[in-house]
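> Model the following, please.
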Amino acid sequence: MTALTSTAYSRDLGDELRRLREHHSGMTGAAFADRLGWDASKVSNIEKGKARASEIDLVQYVMLCGKGSEFFEEFRTRYRYAFDLNVVQVHDNIRTLAMAEAMATKIVTYDVLTFPGLIQTESYAHSLFTEHGQPPELVERNLRARMDRQATMRRPDRPECLFFVHELALQLRVGDDRVMEDQYLQLLFNTHVLRIVPISAGVALATRSARMLFSFAKAEPLVYTENEVAMVFSQDPAVVRENKEFFAWLERHALDAEQSRSMLANYVSGPRRDPHEPRTDLA
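Now for the predicted structure:
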């Protein structure tokens, strides 16, 4: 076992081992360690992603859980990358992202074409998945996962959040008028954590990719971004530094909370209408 700086992926895989132990062995961490002849702290550190288990450690661990060589080989393949500073995952695994959101003390995000998943309404998220052409069963699975992730926002000790959203997301219609109006209202209730980046800020900001920056109490900062092919997690210090600078730059160009609220109010009663055009229905 080697002590290392934990990563989002090492914490995810460590938690997978913990759940494996609890479900298949029924033993506490201390009892499990005793059966293996390990110190209890060794089991704890591996399960918390704070230490890399050797191949022999993994064999002993999974065998005591009643798992065979096929499971071991599959897990070992993934565990090989557990402590890499940069990790790429396919979209059918959101556990690493969900754990990062749940553990974070601060989350800063930037979205260009859609609203942040953590503050999407259920109808908006459903329409978004449906319009991507996903089959009904996948839409339902992804929708439930997204709504479950939002539990982080309802906790008393929820992370400090700041969501930067480009004005393009306000203009792109997802679902029908009711879906958009409900989403605008949801954003109005969250303007204390929302900053809109106006179109007038220029094309440079509109062409930057969506991303998230996580801060943790006892782990290194993490940058997350995604595209249609994969999800990318990075703890590389250079990447983290670059993204901190990006968000500082973004803050200088975004509207403040009151200005963001005012712009949102212009959209609420007419999601199809360009809010910059004169209104004829207002006194």
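
> drop to CA atoms for contacts and neighbour counts, all remaining ones
OK.

> The stretch 1-150 of the chain: strands as residue ranges?
2-3, 51-52, 86-89, 106-111 (DSSP state E, counting those that start in this stretch).

> So for residue 176, which of those strands sits nearest?
strand 106-111 (20.8 Å; Cα to Cα).

> Turn the strands of the stretch 1-150 of the chain into TSV, including mean neighbour count and distance to residue 141.
Output for the strands of the stretch 1-150 of the chain, formatted as TSV (neighbours: other Cα atoms under 10 Å; distance: least, Cα to Cα, whole Å):
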stretch	mean neighbour count	distance to residue 141
strand 2-3	12	36
strand 51-52	23	32
strand 86-89	17	18
strand 106-111	21	22
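
> Make CSV out of the ones you listed and add distance to residue 192.
Output for these, formatted as CSV (distance: least, Cα to Cα, whole Å):
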stretch, distance to residue 192
strand 2-3, 40
strand 51-52, 39
strand 86-89, 32
strand 106-111, 13
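
> Second input sequence below; structure requested for side-by-side comparison:
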Amino acid sequence: MSEFLITELRILRTSRGLSQEDFGKAIKYSGSHVSSVETGQRPPTEEYLEAVDRVFETGGLFSRLLVRINTLEVVHVWLRPWIEVERDAIVLKSYEPLVIPGLLQTEAYARSLLSTGTLPAGQLDPQVRARIDRQQVLGQDNPPLLFAVIDETVLRRAVGGAAVMREQLDHLLMASERPNVNIHIVPASTGAYVGLNGAFVIATLPDSRELAYLDHQLEGLVSERPNDILPVREAWEKVRGVALPVQQSIELIREVAKTWT
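Okay, here's the model as predicted:
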């Protein structure tokens, strides 16, 4: 993926008929710096790519590519295909009985969750950053329509402590103000229901294909087989059926947020 970014930078430069020296002058870097980036000896930094985007008016293309590459290089191999699906989806239907959905987590909440796992030394910060970077999909051009159904117990589980939870629930309230985000809460009074069997996400792509993502302790499963999609779609309809409408859900989140003091 890094080679792809370097190749695109080189294509941009040559398409403008610029030498490495001239390209460097335009973005206020030396020609030798440009050369070292294009040969892979020096990684392109955020500042470097921001300068390229600004000077050549690419609309932030190279900065977005860096985020995408960094995310894919850090996350588990089995998760990479789903991240691509998230970026291409027009609709995401997410259900979570245990934690706040990743696309709606704060950095502190994500850090608290990930620190309880078995990440190798030095991997916590990159993993947290990758999770937060994935959330850019909700603010991209033509973002997916996200329907998130969350069990009420998630709002009351002390992940990271009271301050972290208050920030997280306030973040949910702010996210719900986005026109493409709809949050529904399954009240604790519901008792047993099909969603307690596990978390899942259904993605609808522009060509109307549906893919499902199922999470568990070892790794996530991505499938578009009809025999897999059908029961997940049925489960979605059932959890939506027991969840509160959006406005009542927001009121419940606001009430629970007040308890985290």
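
> So which of the strands of the stretch 1-150 of structure 1 is nearest residue 253 of structure 1?
It is, among the strands of the stretch 1-150 of structure 1 and with distance given as Cα to Cα, strand 106-111, at 12.6 Å.

> matching residues in structure 2 for the closest one?
Aligned using TM-score structural alignment, strand 106-111 of structure 1 spans residues 91-96 in structure 2.

> What ranges does structure 2 have for its helices?
Ranges of helices in structure 2, per DSSP state H, are 2-15, 20-27, 31-38, 46-56, 61-74, 80-88, 107-114, 124-134, 152-156, 162-175, 226-242, 246-259.

> Any chance of those in a markdown table with mean neighbour count and distance to residue 146 of structure 2 as columns?
Formatted as a markdown table, those follow (neighbours: other Cα under 10 Å; distance: least, Cα to Cα, whole Å):
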| stretch | mean neighbour count | distance to residue 146 of structure 2 |
| --- | --- | --- |
| helix 2-15 | 15 | 29 |
| helix 20-27 | 17 | 38 |
| helix 31-38 | 17 | 38 |
| helix 46-56 | 17 | 29 |
| helix 61-74 | 18 | 20 |
| helix 80-88 | 17 | 10 |
| helix 107-114 | 19 | 19 |
| helix 124-134 | 18 | 14 |
| helix 152-156 | 19 | 18 |
| helix 162-175 | 18 | 10 |
| helix 226-242 | 15 | 13 |
| helix 246-259 | 16 | 12 |
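
> Quick check: which of these is nearest to residue 98 of structure 2?
Going by Cα to Cα, the one of the helices of structure 2 nearest residue 98 of structure 2 is helix 152-156, 5.5 Å.

> Onto which residues of structure 1 does the closest one map?
The aligned range for helix 152-156 of structure 2 is 167-171, by TM-score structural alignment.

> mean offset of the matching stretch relative to structure 2 (after superposition)
Following the fit onto structure 2, the mean deviation recorded for stretch 167-171 of structure 1 is 1.0 Å by mean Cα distance after the TM-score superposition for structure 1.

> list the contacts for the equivalent of residue 128 of structure 1 over in structure 2?
In structure 2, the residue matched to residue 128 of structure 1 (TM-score structural alignment) is residue 113. For residue 113 of structure 2, the contacting residues are 159, 160, by Cα atoms under 8 Å, 6 or more residues apart in numbering.

> same deal with residue 185 of structure 2?
The contact partners of residue 185 of structure 2, taken as Cα under 8 Å, 6+ apart, are 149, 150, 151, 152, 243, 244, 245, 246, 249, 252.

> now with 6 Å?
Counting by Cα atoms under 6 Å, 6 or more residues apart in numbering, residue 185 of structure 2 makes contact with 149, 150, 151, 152, 243, 244, 249.

> can you redo these as TSV with distance to residue 109 of structure 2?
TSV is the format used below for the contacts of residue 185 of structure 2 (distance: Cα to Cα, whole Å):
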residue	distance to residue 109 of structure 2
149	18
150	15
151	17
152	16
243	23
244	24
249	20
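
> just checking, residue 112 of structure 2 touches residue 161?
No. Judged on Cα atoms under 6 Å, residue 112 of structure 2 makes no contact with residue 161 at a distance of 9.0 Å.

> Quick check: closest non-adjacent residue to residue 142 of structure 2.
residue 90 (8.0 Å; Cα to Cα, 6 or more residues apart in numbering).

> and that neighbour, what does it touch?
144, 204, 205.

> now do 8 Å
142, 143, 144, 145, 203, 204, 205, 206.

> again with residue 193 of structure 2
Contacts of residue 193 of structure 2 by Cα under 8 Å, 6+ apart are residue 239.

> gap between it and residue 240 of structure 2?
11 Å (Cα to Cα, to the nearest Å).

> What of residue 131 of structure 2?
For residue 131 of structure 2 relative to residue 240 of structure 2 (Cα to Cα), the value is 26 Å.

> Residue 247 of structure 2 now?
Distance from residue 247 of structure 2 to residue 240 of structure 2, by Cα to Cα: 14 Å.

> Ok, residue 200 of structure 2 next?
Counting by Cα to Cα - residue 200 of structure 2 and residue 240 of structure 2 are separated by 13 Å.

> Equivalent analysis for residue 14 of structure 2, please.
With Cα to Cα as the criterion, residue 14 of structure 2 and residue 240 of structure 2 are 52 Å apart.

> before we move on, what about residue 250 of structure 2?
Taking Cα to Cα, one finds residue 250 of structure 2 at 15 Å from residue 240 of structure 2.

> try residue 217 of structure 2
Residue 217 of structure 2 is 25 Å from residue 240 of structure 2, by Cα to Cα.

> and if you look at residue 92 of structure 2?
13 Å.

> One more: residue 231 of structure 2?
14 Å.

> for the residue lying closest to residue 242 of structure 2 once chain neighbours are set aside, what are its contacts?
Closest residue in space to residue 242 of structure 2, ignoring its immediate chain neighbours: residue 186 at 6.2 Å, by Cα to Cα, 6+ apart. Contacts for residue 186 of structure 2 (Cα under 8 Å, 6+ apart) come out as 149, 150, 151, 152, 239, 242, 243, 244.

> Residue in structure 1 paired with the fifth one?
Counting by TM-score structural alignment, residue 239 of structure 2 corresponds to residue 250 in structure 1.

> Distance of its match relative to residue 205 of structure 1?
8 Å.

> Could you do residue 214 of structure 1 as well?
From residue 214 of structure 1 over to residue 205 of structure 1 the distance is 21 Å, taken as Cα to Cα.

> for residue 164 of structure 1, same thing?
Counting by Cα to Cα - residue 164 of structure 1 and residue 205 of structure 1 are separated by 11 Å.
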